[in-house]
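**Student:** Need a 3D model of the sequence below.
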Amino acid sequence: MIRMIKEGKSFSGNERNCVFLNTSHPRFANVSSAVGLDFKDDGRGMAVLDWDQDGDLDMWLRNRSGPRLRLLLNRTDSLLPRNQWVYFRLQGTSCNRDAIGARVEVHLKDPRQGRLVQTLHAGDGYLSQSSKWMHFGLGTDAEIDHVTVRWPAGKTETFGDIQPQRRYLLIQDSGEPVESPVSERQLSLVESDQPKPQYSETSSSSLPDPFPLPVLRYTKFDDPAPREIKTNSRPLLVNFWASWCLPCLGELQDFTERQQEIRAAGLDVLAITVDGISIDHDTTPANAQQLINRLEFPFDTGVATSELIDKVALITEIHFYRRSSFDLPFSMLLDAEGRLLSIYRGVVEIDALLEDLDQLSSASPLEMMNLSVPMPGRWYDEISTDLREIAGSFRGRYNEDFVRYVKGATKQIAKIRELTLPEHEQKRLQKLHADLYVSLAKTAWETGDADQVIEQYRNALTIRPNYARVHYNLAVALAGRRQVELAAEHYRQAIKSDPKIAEAHNNLGMILVATGSVDEGVTHFRQAISLDSEFGRAYFNLGRALRLQGNFSEAGDQFRAALQVNPGYYQAHFWLGMIQQGQGDDQAAAESFDRVLSIEPEHEMAHRMLATLRYRQGKYAVSVNHFRQLTKVVPDDVEVLNALAWLLATQPQLDPSDRQEAVQLAQRAIELAEQLDPSLLDTLAAAYASTQRFEDAITTARRAWTLAETRGDAQFAERIGDRVKLYERGQSYRETAAGGSDK
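**Tutor:** Below you'll find the predicted structure:
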């Protein structure tokens, strides 16, 4: 029922018993009030029987609310003394003993009176079973001719010599009714006193267990900095009010006039205005401050924030299973430790408040529970606040409070686990305890607190050392902190506890390959794939490991397998292209790199590889395009700038108008270079020559020649010298063979 209420399903909680009269017309008449059944009870069950054995039927009512039981005695015998009756109890011999399902027919001597028919049922209402004595009302002056019983087995039996105003036992296959005398009851019922509840405009709800509050913050009239509501080791009444709320103003006046009594009781008051929050009113905190000053209010004051109102509404939702409107005035009584004791809706009556404070401040757990309900009774179990459940209400909204409640829940469960419990219950609580730390770790992960992630996963493992998923998650966190040795150890522990975690095999394999244990890494990748044939990353990682082993053919197969699982896996396309290029299939490699760029247009290495491949194939314009894309991806890459400048300056098939760009690119490369290189000067010289700046070309080329000679690169110096001779003749350098650059 509570779960249904929490889900927002309808539940009136005030389902009165109803009596409907058959009027022989299409509609029934509700006569509940007329017959005296219109109690303010939340009805559940009803049983009918002749409790006082006077021949008429009485009624027991079972309620969810108090009184739990009502006995209604039928007193119509004094009004209709001539009415007759007869009772039957059935006993089966070849059918079920209680003859459930039997049909009884009472045949009267006067044919105009017809026959009376009833069927015996087991359970004749919701959660109810009436007496198995079958009652037949006969009216006045009725004479019984005979009674027939159709037993559950199908056989019909007739019983005669039956008189009104008697009780009979009808035994199957006997043919003779047995008169049953009235038994004397030994049970004496005492009518209970049912005081009517006292209604008030103020609703006061004491909690059965002091409730630890979330962090509640408010501001001051003259200071917008948020501050936390604290009790300072004294009980505190937190009162919410507004300047537009007339009952609130009267309440503040009462607090002011009776301040001495309130302080003498050891109670502090914090009056927090909601002015400025409600969209239905255009008042501001300034309006509230004026009223506070005019009243000379003697207690502390503050201004509510939207977060504070939301958290208070969440608190009421937790305790009353639904979020209601935030009606004013509204107050919360906190104990000296800052725990919630009671909630007040409406104007707080000072005398009732001080009485609550006196009772609740010193109440035992059982007394707290008794004070939380409006009627006396017995408790079957002690009520305690389930902090784990409460934490769930704050997760994702207020993680600070979520963490606070979960930490409290870990202490709760730790105390319970100290008790002597059955083994299966201890195992359940052990997992629950560990999972609380896991939830703390996940929250820390969401907020980027890596240290807390590691700490909380380790806490979980102290509770449940063989928790495979926690070992795995801790390994992931440690790997993220580059603590690869510890990460590998926890991956191994995860696999030991649960060998079927494919991700653990894959991630351990990655660490092993990175640390040089390629063969062992391959083993774990293959194990991951055997556990999950759709594990694309494992195929990919296996392919890279096989490539390191020199097994290029199978490496290519694994990259293809990864792409079968995920055609958009651009890393697999790239490394497949690298394998294809290494095998001499430039065209297939170029197609793989093109697929990379169709998925990830700014992939640097794919552009580099395609720029080189297309250059070798003599597709210079395509090569230039990839180099230009690279200048956008890595604008300060000296190697890219130099290669593009050389291509624009020396390839006759390209647009001559791009040669000035070659000069600019070569100059930019030299500016960015940390150390001057003869290759860069050689490119700039070629660019100058391509734009007919031969003097600059000769000067720059000679500098390149000198630098190459100084570095002992005689072959390169010789090639530069040949180009100097071209420039001296007023000719620029042009490459002629596809891919034939001497750079």
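**Student:** From now on I want contacts and neighbour counts done on CA atoms only, so please keep to that.
**Tutor:** Noted.
**Student:** list the helices and strands the stretch of helix or strand R614 belongs to packs on?
**Tutor:** R614 is located in helix 604-616, with elements delineated by DSSP states H and E. Secondary-structure packing of helix 604-616 (3 or more Cα pairs under 8 Å, 6 or more residues apart in numbering; DSSP states H and E): helix 586-599, helix 620-633.
**Student:** please give me the structure for this one as well, since I'd like to look at both together:
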Amino acid sequence: MSQTIDSEGADSAQNNTNSQRQLSEMMDAGRSFSGNERNCCFLNVGNGTFADISGISGLDYPDDGRAIATTDWDNDGDLDLWISNRNGPRLRLMRNDNDNENRFISLLLKGNGVSSNKDAIGARIEIKPNGKKGNPTLIQTVRAGQGFLSQSSKCVHFGLGPSTDTINIQIRWPDGSIDSFEKISTNKRYLIEQKNSKLTELRSRNEAIKLSPSAAQRNKPQSTARTPAITLFKAPNFTFQTKDGKRKILPQGKPLLINLWATWCAPCIKELADLSHHEELLRESGIDVIALNVDQLSNATIDPEKISGVLKKIKFPFLARNATGPMINLLQRLHDQLIGLNEPLPIPSSFLIDPNGNLSVIYKGPLEVNQLIADKDHSVGTLNERILRSAQIKGTIIKHPKSMQRSMAHEASIHSRHGRNWLMAGNMEGSIYHYSIAHGLNPKSQRISSNLALSHFNMAAQLNSKTNQIAALFHYRAGLKYEPKNQAARNNLAWILATSPEEQIRNPKKALEMANQLNQDTGNKIPQVLDTLAASQAANGEFQMAVNTLKNAISFLKVTPDAKLLKSLQYRLSLYNEQKTYTDKGSQS
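**Tutor:** The predicted structure follows:
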């Protein structure tokens, strides 16, 4: 029959996310937006042009700079720069130590809080040197932020010439009112309040800030890396054959370490020997171990005796098997979900899976057994507890409701992104898993709810095509909880209830109720819906009504011809004329 899952949602989702997906893939592959471009600095020379002083200023680091904030950090009357970078160092303070006799003035504005905002955002300040002809008027506007993710000091700083002792100030407040101040001394900081048109000198900080310039220290490359999981991802199950011929599925309700090794890798063999040496300690801690050898993936002719010989020599007491391509692909995908830079797994690599089957920690390079034992309960507890345990430096969690809400929203966005990836890959089980978690974290998101429903509907269509109608019913109903007005899903569900060959599934009464409501909602003019309604009527013994309904459906096909659907409708019409019901013994098409 012609009822199919509505593909419009899937097409729309794919079209809307193609660009985002491609961008994410490039970022995950380690590609940079800037490619180590150096910072640039330009000097306004006063005649409408700028001079490139990037090199002489000392700012031209190849840092992939992102945000920049200006403030008089050391309180010496000139502006210093805080710069954040994509690369390391992530943060630089560039202190302005230029030694000259130029003067300055710094103004902090405070609106009245009624007709103007208290921060005076939008106020316009004009500075004119007092009694100096020919000097230009300096103009600045109070802003909440400038540039990418940047917010500088709210003190508006004006750099002045060396002989500017006094200035005149005019302020146009956000509400349009104007205040003027004359013969104001320079080299000072002032607070100007709108409510009383008052200018008050601000005292400078008394404490001295002692900072010494230093070169950025680069950490030496390390041969090991430990990455604890904050977001928990479900690890795949692996099925192995034991020595006595029985099937063993891992993990089995306790911590499992999956170790990748090779016979040509000396650190691998040392690591396996260390695990063997600590067998008793690992078993007491409840940690299971499986070693997966990768030799045959790159050398199909390798002698299996060489692999077993290495294990026998170190008396390896745990389960050991050869890795397969699909196994490594699954572990690589698991790695890529947790770690932003999607590089191929090194040898050795290890994955710690918790008792619930979630990825807990990834180890690249040889691991320490004591660290492994300390990590066995890493995934236990709340999101905040995992954040604290994963941090490279000690700290505390900000428990303000808005901060907690942002953490939950971020966690939801991660699962939503992976749900989308699984959806686009056609793996509805993975998509449903991630979107379900995302929905639990952010139930108000219409986009997450819609994609979760779409995943259930696609899963139902896949299962129904394999004649697994019981499971298909479950997923149609699950999806309709999140998107109850989806017409295609309602139609497909009613069709199964009306035409299923299995007695425990058929429910003609419910099918007729659903089909009648759907036909009413769609204006009694959709051939596929009318087809389902006719099948439901026939299943309830209303054969003449079914005949009339199908004739109506066929009449609409004269406007929008569909030869395949027309043939199906004519066949079912002949059944209903003979007072026979229709049983769908095949799959949905």
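**Student:** State the span of the second structure onto which the helix holding R614 of the first structure is aligned.
**Tutor:** Aligned using TM-score structural alignment, helix 604-616 of the first structure spans no residues in the second structure.
**Student:** Next: stretch 701-721 of the first structure.
**Tutor:** So stretch 701-721 of the first structure sits over no part of the second structure, by TM-score structural alignment.
**Student:** tell me which residues of that stretch are tucked away?
**Tutor:** Residues of stretch 701-721 of the first structure classed as buried by neighbour count (16 or more other Cα atoms under 10 Å): 701-705, 707-709, 716-717, 720-721.
**Student:** Same question for stretch 287-294 of the first structure.
**Tutor:** Buried-residue list, stretch 287-294 of the first structure, by 16+ other Cα under 10 Å: 287-289, 292.
**Student:** okay, the helices and strands packed on helix 604-616 of the first structure in CSV with mean neighbour count and distance to D222 of the first structure next?
**Tutor:** Below are those laid out as CSV (neighbours: other Cα atoms under 10 Å; distance: least, Cα to Cα, whole Å):
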stretch, mean neighbour count, distance to D222 of the first structure
helix 586-599, 20, 56
helix 620-633, 19, 53
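**Student:** and of those helices, who's closest to D209 of the first structure?
**Tutor:** Set against D209 of the first structure and scored by Cα to Cα, these come closest in helix 586-599, at 58.6 Å.
**Student:** got the contact list for that closest one?
**Tutor:** By Cα atoms under 8 Å, 6 or more residues apart in numbering, the surrounding residues in contact with helix 586-599 of the first structure are 568, 570-571, 573-574, 576-581, 603, 606-607, 609-610, 613.
**Student:** cool, and stretch 171-187 of the second structure?
**Tutor:** Residues from elsewhere that reach stretch 171-187 of the second structure (Cα under 8 Å, 6+ apart): 77, 103-105, 111, 115-117, 120-126, 130, 164-170, 194, 197.
**Student:** Tally up the residues packed near V147 of the first structure, please.
**Tutor:** Counted with other Cα atoms under 10 Å, the neighbours of V147 of the first structure add up to 21.
**Student:** mean per-residue distance, the strand or helix carrying it to the second structure?
**Tutor:** Under the criterion of DSSP H and E, V147 of the first structure resides in strand 144-150. Comparing strand 144-150 of the first structure with its match in the second structure after superposition yields a mean distance of 7.2 Å (mean Cα distance after the TM-score superposition for the first structure).
**Student:** mean distance, the following helix or strand past that strand to its aligned residues in the second structure?
**Tutor:** Remark: after strand 144-150 of the first structure, the chain's next helix or strand is strand 156-159, criterion DSSP H and E. Here strand 156-159 of the first structure, set against the second structure after superposition, deviates by a mean of 10.4 Å using mean Cα distance after the TM-score superposition for the first structure.
**Student:** Return the distance of the most far-flung residue of the second structure relative to its centre relative to I171 of the second structure.
**Tutor:** In the second structure, the residue that sits farthest from the middle, by Cα atoms, centre = their mean, is G131; the gap is 58.8 Å. Separation of G131 of the second structure from I171 of the second structure (Cα to Cα, to the nearest Å): 19 Å.
**Student:** Same question for I328 of the second structure.
**Tutor:** Between I328 of the second structure and I171 of the second structure the distance is 66 Å, computed by Cα to Cα.
**Student:** And for L388 of the second structure?
**Tutor:** Distance, L388 of the second structure to I171 of the second structure, using Cα to Cα: 48 Å.
**Student:** With neighbour numbers in mind, choose between the two.
**Tutor:** Using other Cα under 10 Å as the criterion, L388 of the second structure and I171 rank with I171 on top: 22 against 15.
**Student:** Please tell me how far the closest residue to that one other than its chain neighbours sits from Q170 of the second structure.
**Tutor:** Excluding its sequence neighbours, the residue lying closest to I171 of the second structure (Cα to Cα, 6 or more residues apart in numbering) is I125, at 4.7 Å. Distance of I125 of the second structure to Q170 of the second structure, given as Cα to Cα: 6 Å.
**Student:** for the helix ranked longest in the first structure, packing partners?
**Tutor:** With residue count as the measure and DSSP state H as the assignment, the first structure has helix 423-447 as its longest helix. With contacts defined as 3+ Cα pairs under 8 Å, 6+ apart, helix 423-447 of the first structure has these neighbours: helix 399-417, helix 450-463.
**Student:** Check whether G123 of the first structure really touches K132, as I assumed.
**Tutor:** No. Checked against Cα atoms under 8 Å, the pair G123 of the first structure and K132 is beyond contact range at 9.8 Å.
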